[in-house]
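Coordinates only, no sequence provided:
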């Protein structure tokens, strides 16, 4: 195993430290795995938070224990981190980012499940003789649901939750081009990302205090939610440097930061975003939670590769499965969770049993979609030229010159959020 000081440099903005005695680079080892241990557990937590929120189970009486929308924030941070990490790794291996292949992978990742959900939903509405929300359908197809809702109101229907998918895709229409341009000119993306986050907060303050913009727009617009995505991107850039990896490894060894971060997230969502004003929610709550989530993610990656109860929990097969099918669970839950729970309750079952059966049914539906519909279509749509090479985990802060004479190692590509 190579230690940080043995690794050559790829990007001029990475500066390698050279201490003589370092502990094993635990985070580097975790980041070099084909699948990042702990990431599926975080995805599982994110989607379960959303479902619990939509079931109205995030309160004890009038008191909000946690805000389930934290799950969407976690999805945004994971997405920004993972996609930036993969793009940086591609640049390290090939000296460039193939943007066409990136967007083909995004289509292969997102289109099968979203198309299935859209068509099944329209079919069910037609069978029930219920009106189809054509405006929402068109905006979903065009990945503009967030602005459609921001300007027309967040009406409740089976496509309401697709606003978050629109935010991500709008962001990825810009960020890969910007990242490729910065790397092509030997510039660090760190400054651009670091500057963009406080600019988003300042922009939101102007909207709130200067123009009285309401929560519906602030919660859904790309320019008011992109700080969580860019924070995840910045985290990926920082973890390319040994100094930042060592900082997180030192935190992980102390034991207390992980539970402290979780407690901070619970307190922020239950206090700042439940009882606070719009400014408290948008300027302080979201900002604090973004920072806490970015600190949490690398600690989870470290803990998931160690031994002990925390690693066993993060690598529990049930959590890993839910994380792998979290996209489908997020999509399908409006059509599964409420009807199944209500049916169990009507049959005389206790509400708790209805909730458990509903979540189990959702897992079955999402797994079936993943295995028999999404995966075959993804394999068919995935770009053949890079699919095998992308299966190799990028080395943190290393340069592997592209090999043109030998075929790429076979394997499964890392999933993008």
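Received it, and whenever you're ready, just let me know what you need. Owing to the predicted nature of the structure, the values given are computational and were not obtained by experimental measurement. Numbers count the residues shown, from 1 in each chain.

From now on I want contacts and neighbour counts done on CA atoms only, so please keep to that.
Noted.

residue ranges for the helices of the stretch 301-417 of the chain, please.
Secondary structure of the stretch 301-417 of the chain (DSSP state H, counting those that start in this stretch): helices at 309-314, 317-324, 326-346, 351-369, 375-381, 384-387.

make that the stretch 1-150 of the chain, sorry
Going by DSSP H, counting those that start in this stretch, the stretch 1-150 of the chain shows helices at 26-31, 39-54, 70-94, 99-127, 134-141, 145-152.

now the stretch 151-300 of the chain
Under DSSP H, counting those that start in this stretch, the stretch 151-300 of the chain gives helices at 163-172, 175-184, 189-205, 211, 215-220, 222-238, 242-254, 257-267, 278-279, 286-305.

Tell me the helices and strands packed up against the second one.
Read that as helix 175-184. The elements that helix 175-184 packs onto, with contact taken as 3 or more CA pairs under 8 Å, 6 or more residues apart in numbering; DSSP states H and E, are helix 189-205.

Tell me the helices and strands packed up against the helix it packs on.
helix 175-184, helix 222-238.

about what we covered before: distance to residue 302 for the helices of the stretch 1-150 of the chain - can I get that in CSV?
Shown next, in CSV, are the helices of the stretch 1-150 of the chain (distance: least, CA to CA, whole Å):
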stretch, distance to residue 302
helix 26-31, 5
helix 39-54, 11
helix 70-94, 15
helix 99-127, 27
helix 134-141, 37
helix 145-152, 34
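
For these, give me a markdown table that also has mean neighbour count.
Shown next, in a markdown table, are the helices of the stretch 1-150 of the chain (neighbours: other CA atoms under 10 Å):
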| stretch | mean neighbour count |
| --- | --- |
| helix 26-31 | 21 |
| helix 39-54 | 23 |
| helix 70-94 | 23 |
| helix 99-127 | 16 |
| helix 134-141 | 16 |
| helix 145-152 | 20 |
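
also this one, for the comparison:
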């Protein structure tokens, strides 16, 4: 059970429970496939327990390895750590502040996390110690700001709740600037930049984009986001995210091919089939139970 901090019109806050499922099921499926011989046994039970305990993003130094395809659970671990820590910090440190002061406090927090990433890159040389993604990419202490940027939007100039005459919607040009900033962060390939400044730039750039998508949801630029097909995909996006790496690993193991078109021809329908099954058999029934007993 997770807790999502929700802003209400009188500027009070409530912890609203919401459910997320899929991570455990994906891991269990990967274990079954490994035991069936589809995947190799290059994982250990410590990694399985680490994933269950939301320690995926801190397992590498311990030598713990999760089942194939479960590495994406690092982002779920960051979320879970945030949902555990943030309500406590908010209740005891930010509750008495007004929304603008709360947002400013989170801006300062995001700046501190950015500074910590820079220190890791420049002085701890994290880019030189690993062959794959460094800790600045996946550890909670390095990535909590990515969620905090969304909280800033909820607190400051909220496009849904802040509808007083004194609060005007952001000009659409800010959304354009945000999009260009994100494209620029993709284009600039310096690894030190990518593992430090890039995450902060992208987090800031997404604020005006989301603001515009809500404020101007009927405009041709954003109305397509409300298409029924996209809403349908959105319902299953979490399961899609969790399973697609597993599906991608299944193809060469079963079909003995490295052809990208062949992989996509199998991965896409297989992923959607899994996601729909999860939604129909697990998520929707649990949502009904939650609604009944909440």
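Cool, got the structure. The structure presented is a predicted model; accordingly, all values stated were derived computationally and were not measured.

follow-up on the earlier one: need the winner for burial among the helices and strands packed on helix 189-205 of the first structure.
helix 222-238 (a mean of 24; mean count of other CA atoms under 10 Å).

mind checking what residue 127 of the first structure lines up with in the second structure?
Aligned counterpart of residue 127 of the first structure in the second structure: residue 36 (TM-score structural alignment).

List the residues that contact its match.
With contact taken as CA atoms under 8 Å, 6 or more residues apart in numbering, residue 36 of the second structure is in contact with no other residue.

For it, give its distance to residue 64 of the second structure.
21 Å (CA to CA, to the nearest Å).

so how far is residue 102 of the second structure from the closest residue to residue 58 of the second structure other than its chain neighbours?
Once flanking residues are discounted, residue 58 of the second structure sits nearest to residue 139: 6.6 Å by CA to CA, 6 or more residues apart in numbering. Separation of residue 139 of the second structure from residue 102 of the second structure (CA to CA): 24 Å.

Kindly report the same for residue 115 of the second structure.
20 Å.

Those two: which is more packed in?
residue 102 (19 against 15; other CA atoms under 10 Å).

Identify whichever of the helices and strands packed on helix 189-205 of the first structure lies nearest to residue 148 of the first structure.
helix 222-238 (11.9 Å; CA to CA).

where's the closest one relative to the chain centroid, distance-wise?
11 Å (CA atoms, centre = their mean, to the nearest Å).

likewise stretch 85-100 of the first structure?
Distance, centroid of stretch 85-100 of the first structure to centroid of chain: 20 Å (CA atoms, centre = their mean).

With stretch 51-61 of the second structure instead?
Using CA atoms, centre = their mean, the offset of stretch 51-61 of the second structure from its chain centre is 16 Å.

Residue 69 of the second structure maps to what in the first structure?
Looks like residue 69 of the second structure aligns to residue 158 there (TM-score structural alignment).

Spatially nearest residue to its match, not counting backbone neighbours?
residue 334 is the one closest to residue 158 of the first structure (CA to CA, 6+ apart), at 6.1 Å.

Could you find the counterpart of that neighbour in the second structure?
By TM-score structural alignment, residue 334 of the first structure lines up with residue 245.

quick one: its match and residue 69 touch, right?
Yes - at 4.9 Å, residue 245 of the second structure counts as touching residue 69 under the criterion of CA atoms under 8 Å.

what does stretch 138-152 of the second structure rub up against?
57-58, 74-75, 77-79, 81-82, 103-104, 106-107, 109-110, 113-114, 116-117, 135-137, 199-200, 203-204, 207.

In the first structure, what range does that stretch match?
Stretch 138-152 of the second structure covers residues 220-234 of the first structure once aligned (TM-score structural alignment).

what sits against the residue nearest to residue 244 of the first structure when sequence neighbours are not counted?
Spatial nearest neighbour of residue 244 of the first structure, chain neighbours left out: residue 238 (6.1 Å); criterion: CA to CA, 6+ apart. Neighbouring residues of residue 238 of the first structure by CA under 8 Å, 6+ apart: 190, 244-245.

next one: residue 146 of the first structure
Residue 146 of the first structure neighbours (CA under 8 Å, 6+ apart): 162-164, 166-167, 220-222.

switch to 7 Å and redo it
163-164, 166-167, 220-221 (CA atoms under 7 Å, 6 or more residues apart in numbering).

Quick check: the aligned partner of it in the second structure vs residue 221 of the second structure, distance?
Using TM-score structural alignment, the partner of residue 146 of the first structure in the second structure is residue 57. Counting by CA to CA, the gap from residue 57 of the second structure to residue 221 of the second structure is 36 Å.

go on, residue 255 of the second structure?
In terms of CA to CA, residue 255 of the second structure sits 41 Å off from residue 221 of the second structure.

next one: residue 186 of the second structure
Distance from residue 186 of the second structure to residue 221 of the second structure, by CA to CA: 22 Å.

can you check residue 50 of the second structure too?
From residue 50 of the second structure to residue 221 of the second structure the distance is 42 Å (CA to CA).

try residue 6 of the second structure
Counting by CA to CA - residue 6 of the second structure and residue 221 of the second structure are separated by 27 Å.

on that earlier part again, I'd like the helices and strands packed on helix 189-205 of the first structure laid out as CSV, including distance to residue 93 of the first structure.
Formatted as CSV, those follow (distance: least, CA to CA, whole Å):
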stretch, distance to residue 93 of the first structure
helix 175-184, 13
helix 222-238, 16
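
Tell me which of the ones you listed sits nearest to residue 48 of the first structure.
Among those, helix 222-238 sits nearest to residue 48 of the first structure (CA to CA), with 19.1 Å.

For the spatially most central residue of the second structure, which residues are in contact?
With distances taken as CA atoms, centre = their mean, residue 75 lies nearest the centre of the second structure, 5.5 Å away. By CA under 7 Å, 6+ apart, residue 75 of the second structure lies in contact with residue 138.

if you set the cut-off to 8 Å instead, what comes out?
57, 138.

Kindly report the same for the one 10 residues further on.
Contacts of residue 85 of the second structure were listed using CA under 8 Å, 6+ apart, and none were found.

Please repeat the previous calculation with a cut-off of 10 Å.
Applying CA atoms under 10 Å, 6 or more residues apart in numbering to residue 85 of the second structure gives the contacts residue 79.

which one in the first structure is aligned with it?
Under TM-score structural alignment, residue 85 of the second structure pairs with residue 174 in the first structure.

got it, and residue 111 of the second structure?
Counting by TM-score structural alignment, the partner of residue 111 of the second structure is residue 198.

Can you give me the neighbour number for that match?
Using other CA under 10 Å: residue 198 of the first structure sits among 13 other residues.
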